[in-house]
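Trainee: The following block contains a protein sequence and its predicted model.
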Amino acid sequence: MIKVFLVLLVFSFLPTSFVKAQQLNVMFLNPGHPSDNPTGHFWPNVNYFMQEAADDLNINLKTIYANRNHILMKSFAKDVIENKPDFAVIVNEKGVATSLVNKITAQKIKVFMLLNDLTNEELNALTPEQREYYAGSLIPNNFDAGFTLAEQLHQSINFSNSDSQSKVNILALHGDETSPASIARAEGLQSFITDNRNINLIDSTVANWSKQQAYEKVSGILKHQKIDIIWAANDAMACGATSAVINAGKADSMLIGGINWDDDIPLGRLSVSVGGHVTLGAYAMVLLKEQWLRVSKAKRVKHSIFQHSNVEAYETFMTALKQKRFHRCDFTQFLSNHTKAQTFSIENLICH
């Protein structure tokens, strides 16, 4: 009893820096906004899942937000270097990652890529020493997301159309021209179009992930084009397109879908949404904890997480997200050395 008391006494007088050193420290450079914004709820929700997992895994998580400003994002290397975390989590949007990785790894701080990885060319350009501090990546299969969204929309319009051989006019709204996720989703869409000869891509434009920009662009295109399907690379743009279609009085003749599973969208507002990847920040916490514990090594992971909103789990998941009930989930169960280790999936995340 006396020994236990002495141990507790010693720990109570340890400096904060020592206690912090015993905890995994992670810094997340979030490219989005911390709350409601024109690009949707995706990035605030990414952070929500990361924090829930960090709490369960005893990880000290600090997040800074770029508010969709890639110039500001580049300056975050200074913040990381000042904080000296064990890992910096970076999203490769609009090509900013290379500069960040170069500066951060030069200070012997490990970097982990989330949702948008370095390209193979960017990775190969790293020096051997930089490569030592590249802690891997976690991305979803964005090609599949783009393909699945087009497939679900196409199936829906064929189901309601007596002449399945007639041409189907698709308008595509892309996020940007440089992010790996945006490029891969566009490639998925193009693959589906190539496989289906009755599809006519009448226009393809970038709306910068923005609800307002999508609204403005679709409003203009509707004045001179007949559209059957609007394919959007995220839900915010899909919602902007929906508003434009409603204002034009054409809501009954069009199917609109997006990607993200944003929780601020009323049920039925979109014809279909593809998502699930909003949870991957939580899985990143699991992978980093395993590296820190030396249970696993750095690796590039492409995780099959995407599902469409017509699956049974969708409504249950979205209800839990809106009510912020994922604190009920034990994220330690996704550690590979857990006694009852589970696969990281939408179904296993739903805790009633």
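Mentor: In hand now; what should we look at? Residues are numbered from 1 along each chain as shown.
Trainee: Could you use CA atoms for every contact and neighbour count after this?
Mentor: Fine.
Trainee: Shouldn't residue 173 be within a strand?
Mentor: Yes. Residue assignment for residue 173, taken from DSSP: H, G, I helix; E, B strand; the rest coil, places it within a strand.
Trainee: Contacts for the helix of greatest length in the chain, please.
Mentor: Taking residue count as the measure and DSSP state H as the definition, the longest helix of the chain comes out as helix 142-159. For helix 142-159, the external contacting residues (CA atoms under 8 Å, 6 or more residues apart in numbering) are 164, 181-182, 184-192, 228-229, 231, 233, 255-259, 271-275, 306-308.
Trainee: now do 7 Å
Mentor: Defining contact as CA atoms under 7 Å, 6 or more residues apart in numbering, one finds that helix 142-159 is touched by 164, 181, 184-189, 191-192, 231, 255, 257, 272, 274, 306.
Trainee: Also stretch 202-219?
Mentor: Around stretch 202-219, the neighbours that count as contacts under CA under 7 Å, 6+ apart are 38-39, 169-176, 234, 236-237, 239-241, 243-244.
Trainee: Please compare the first structure with the one that follows:
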Amino acid sequence: MRRQITACVGLLLGLASPLLWASAFSVVFINPGRSDEPFWRSVTRFMQPAAQQLGIELEVLYAERDHLKMIELVQQVTQRRRKPNYLMIVNEKLAGGEMLKLADRAGIKTLVTFSTFEGAQVAEFGQPRQKYRNWIGSLTPSAAEAGRLSALELVQQARRLGVVASDGKVHVAAIAGDKATPTATQRLAGAVRAFAGDSSVVLEQVVYGNWDRARAREQAQALMLRYPQLNAFWAASDLMAYGAMEAAEADGRTAGQDLLFSAINNSPEVLQARLDGRISALAGGHFAAGAFGLVMLYDYHHGRDFRSEGLQLRPQLFLLLDERRARVFLERFGNEDFSSVDFRRFSKHLRPRLRRYRFSLRRELQ
């Protein structure tokens, strides 16, 4: 039996790239979402083939939308006998600071992803590699761009379809995420600026759905009663958009016809809703930040430090997912199998002539 096991292991090692096996290292990612949540599930599934192609031992721990559990998970990781080489965290509900302190004391190099420090947190934690030496950098998609893109497209679609109020204007209600997470506040800020720049738009009210479908449904019910001329809902996530749509349909409205909705995400469900016309404006692509963070760690681990490009990168990962892109995305990745993406082409270590990262999914969605 032992010989059979040894033979199987030997075969696997023989088939694997010697370079990758020789340079394998470990990364723990603290996923702030729920394990069954479409967006955070897609983040993990996109990271897995990247880790496999780059020879990274990846472990994903879910906090199930509990920011205190995120801190607890990091504490558990720091107390392990065999600590990971790297930790990836998200500054969800501003919990990133406490996680960073724990990791720094344990000597674990840390990359902050998706949502980094803003405002008062910058004054407290400074910049990477200064006060906290093991905080090596951050990779944060431009959340404000997601808000701007989806807001502009929502208004454009309302005009195209003639979904305006009796005053000829588009009356919008915004369902934001939460008041603490920088990504949430930046998405909202991008949308609010876009609406404010258009005199034909009336932003009636902003509410905070806390990323919850049921809460967004209740809020949408109240907003439709309060503002009878409401034409559109801007939502910071697909789940909150679904909740608002459920409220609208219960009130006899038709999503995509007399009441329009926008969303931010790229789950198969929301992509199909975009194709069906129930979602009129959709931005997505930021789920790739986790995998691209692994590419940065891979390069850093092999001596290609990203310092020359900046310690806090803000790539334009968000794309407006129109009908064509939504269809291509569903055809290529509808089952959330991302193994066909060549993550090695993004690596500066594997492509020595590459001077700047080109993190984007435009090529995959052509």
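Mentor: Good, I have the coordinates. Just so we're clear, the structure is a prediction, and the values are computed from it rather than from any experiment.
Trainee: Kindly provide the TM-score of these chains.
Mentor: TM-score of the superposed chains, computed with TM-score structural alignment, normalised by the length of the first structure, equals 0.87; 332 aligned residues with a CA RMSD of 2.5 Å.
Trainee: are any of the contacts of helix 142-159 of the first structure buried, and which?
Mentor: In terms of neighbour count (16 or more other CA atoms under 10 Å), the buried residues within these are 181, 184-189, 191-192, 231, 255, 257, 272, 274, 306.
Trainee: ok, residue 168 of the second structure - how many residues close by?
Mentor: Residues contacting residue 168 of the second structure under the criterion other CA atoms under 10 Å number 12.
Trainee: Any figure for the gap between it and residue 158 of the second structure?
Mentor: 11 Å (CA to CA, to the nearest Å).
Trainee: what's the answer for residue 165 of the second structure, then?
Mentor: The span separating residue 165 of the second structure from residue 158 of the second structure equals 10 Å under the rule CA to CA.
Trainee: What count of nearby residues applies to the alignment partner in the first structure of residue 212 of the second structure?
Mentor: Aligning on TM-score structural alignment places residue 212 of the second structure opposite residue 210 in the first structure. The local packing of residue 210 of the first structure (other CA under 10 Å) involves 23 other residues.
Trainee: just the one 10 residues further on next, same as before
Mentor: The number of residues packed near residue 220 of the first structure is 12, by other CA under 10 Å.
Trainee: What separation do you get for it and residue 245 of the first structure?
Mentor: In this view, residue 220 of the first structure and residue 245 of the first structure are 11 Å apart by CA to CA.
Trainee: hang on, the earlier thing: out of the buried ones among the contacts of helix 142-159 of the first structure, which are inside strands?
Mentor: Mapping those onto strands (DSSP state E) picks out 231, 255, 257, 272, 274.
Trainee: and which of these is nearest residue 313 of the first structure?
Mentor: Checking these against residue 313 of the first structure with CA to CA, the nearest one is residue 274 at 12.4 Å.
Trainee: My guess is that closest one contacts residue 256. True?
Mentor: No. With the criterion set as CA atoms under 7 Å, residue 274 of the first structure and residue 256 do not qualify as a contacting pair; they are 11.8 Å apart.
Trainee: Nearest residue to the alignment partner in the second structure of residue 160 of the first structure in space, please, no chain neighbours.
Mentor: Residue correspondence to the second structure (TM-score structural alignment): residue 160 of the first structure is matched to residue 161. Of all residues beyond its chain neighbours, the one nearest residue 161 of the second structure is residue 257 (7.7 Å), with distances taken as CA to CA, 6 or more residues apart in numbering.
Trainee: Can you list the residue ranges for strands in the first structure?
Mentor: 24-30, 59-65, 87-90, 110-114, 134-140, 168-174, 199-206, 229-232, 255-259, 272-275, 299-303, 307-308.
Trainee: For the residue nearest to residue 235 of the first structure when sequence neighbours are not counted, which residues are in contact?
Mentor: Spatially, and ignoring its direct neighbours in sequence, residue 235 of the first structure is nearest to residue 258 (4.4 Å; CA to CA, 6+ apart). For residue 258 of the first structure, the residues meeting the contact criterion (CA under 7 Å, 6+ apart) are 231, 232, 233, 234, 235, 238, 272, 273, 274.
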